[in-house]
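Visitor: The sequence and its predicted three-dimensional model are supplied below.
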Amino acid sequence: MKIKPNKKIIVGLALLTFALSIIGFGHLNAQAKTTWHTGTPTAIRGTWYYNGAGSNKAYVTYSAHMSKGQYFEKSDADNTYYKLPGYGLKSIKYRYLGQRVYELTGIQYSPKGAKVQFDGKRMTYKVKAISKSKLYFYKGFHTYTKTPKFTVVKANHALS
């Protein structure tokens, strides 16, 4: 006795197999986006400057496993700016969200003698590496560049 294959069952099984394979690949893609990596992404390492108007000038520096940042203070004697002691994140981890967007997380720390409100607490935020010379933060001052548009000095120039 010869068994005739039912076309509806074959088509249904083919569609089910196709749907399961798509769901499986979608799961792998979602899993890749949730993978946390230790350290900071190489695309954002280095020092970045916020070139705001007036005295709104800031920096953030990313090393392999830490970040630090702060405002610049205007020098007393001339139109130059110097870095204030930085605070930031240590034990940084990141995950890539696609389209050059990274989610960073780490433990907040303060410079010696200072204390930020959430010292020792975990903080998470997103940045986008727009290009090799431009970084976009989704919170706070938004666009940072690799070069400051103001003169940076190591310390305050006292009036003489």
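Guide: Received the coordinates, thanks.
Visitor: contacts, neighbours, all on C-alpha from now
Guide: Fine.
Visitor: In stretch 123-139, which of the residues would be classed as buried?
Guide: Within stretch 123-139, the residues that count as buried by 16 or more other CA atoms under 10 Å are 126-130, 134-136.
Visitor: okay, now the one to match up with it:
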Amino acid sequence: MNKGTQLMMTAVASLGFLGAATATTQAATWHQGTPTALRGHWKDKTINIGKYFGTENVYSYESVRVRKSSVNVYLTQSRGWGIRNTKWKRVGSNAYTITGISKFTKSSPARFTFKRVGHGYVHVYYNGRNIAKATPFSPYFYRVSKNA
């Protein structure tokens, strides 16, 4: 075999190995629980909602607590809502999706997505909808504590 043929065969073989290696890294993996990068207490900016109810000073905020196997959302001191029996996967370089069973219906599946939008800030989505979109609250959640 001459050197040109050997070079051509080596190039074709290396492209084949490269294609096989990239195809296996594309697969998404589901993990039990919640990602450790998101665990903790997240909160958005406290605002005066008294003007919406005709009073002077009523302050409120939304918060999200990500625990080892659950995600809970609260409005100031409400009972809250969320999911349990969670599993998660990374859906991009700055986003995670966490699925689980809704705590209200106890049987229907639900999904939270956390998307990093800045240093220390995330947007939180519930079943594809931003949880602060139709409210007067800020969509930017910041980490208050790493302990939920």
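Guide: Thanks, I have the structure now. Predicted, not measured: the structure shown is a model, and the values here were computed from it.
Visitor: middle-most residue in structure 2, spatially?
Guide: Residue closest to the mean C-alpha point of structure 2, counted by CA atoms, centre = their mean, is residue 114 at 2.3 Å.
Visitor: For residue 28 of structure 2, see how far away it is.
Guide: Residue 114 of structure 2 sits 16 Å away from residue 28 of structure 2 when distances are taken as CA to CA, to the nearest Å.
Visitor: Just give me the mean distance for the strand or helix carrying residue 85 of structure 2 relative to structure 1.
Guide: Taking DSSP states H and E as the criterion, residue 85 of structure 2 maps to strand 81-92. Compared with structure 1 after the fit, strand 81-92 of structure 2 shows a mean deviation of 1.4 Å (mean CA distance after the TM-score superposition for structure 1).
Visitor: can you give me the helices for structure 2?
Guide: 3-25, 50-53 (DSSP state H).
Visitor: can you list these in JSON lines and add distance to residue 32 of structure 2 and mean neighbour count?
Guide: Below are the helices of structure 2 laid out as JSON lines (distance: least, CA to CA, whole Å; neighbours: other CA atoms under 10 Å):
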{"stretch": "helix 3-25", "distance to residue 32 of structure 2": "20", "mean neighbour count": "10"}
{"stretch": "helix 50-53", "distance to residue 32 of structure 2": "41", "mean neighbour count": "10"}
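Visitor: Dump these to JSON lines, plus distance to residue 43 of structure 2.
Guide: Conversion of those to JSON lines gives the following (distance: least, CA to CA, whole Å):
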{"stretch": "helix 3-25", "distance to residue 43 of structure 2": "34"}
{"stretch": "helix 50-53", "distance to residue 43 of structure 2": "19"}
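Visitor: ok, residue 95 of structure 2 touching residue 117?
Guide: No. Here residue 95 of structure 2 does not reach residue 117: they are 9.3 Å apart, not a contact under CA atoms under 8 Å.
Visitor: Show me which of these two is the more surrounded one.
Guide: residue 95 (16 against 13; other CA atoms under 10 Å).
Visitor: Aligned to that one, what sits in structure 1?
Guide: Following TM-score structural alignment, the counterpart assigned to residue 95 of structure 2 within structure 1 is residue 101.
Visitor: Its match: what's it in contact with?
Guide: Shown in contact with residue 101 of structure 1 (CA atoms under 8 Å, 6 or more residues apart in numbering): 126-129.
Visitor: So which of these sit within strands?
Guide: 126-129 (DSSP state E).
Visitor: Any idea which of the helices of structure 2 gets closest to residue 36 of structure 2?
Guide: Closest approach to residue 36 of structure 2 among the helices of structure 2 (CA to CA): helix 3-25, 21.7 Å.
Visitor: ok, so what distance separates residue 73 of structure 2 from residue 105 of structure 2?
Guide: Distance from residue 73 of structure 2 to residue 105 of structure 2, by CA to CA: 15 Å.
Visitor: Help me confirm that residue 126 of structure 2 comes into contact with residue 114.
Guide: No. Using CA under 8 Å, residue 126 of structure 2 is not in contact with residue 114, being 9.1 Å away.
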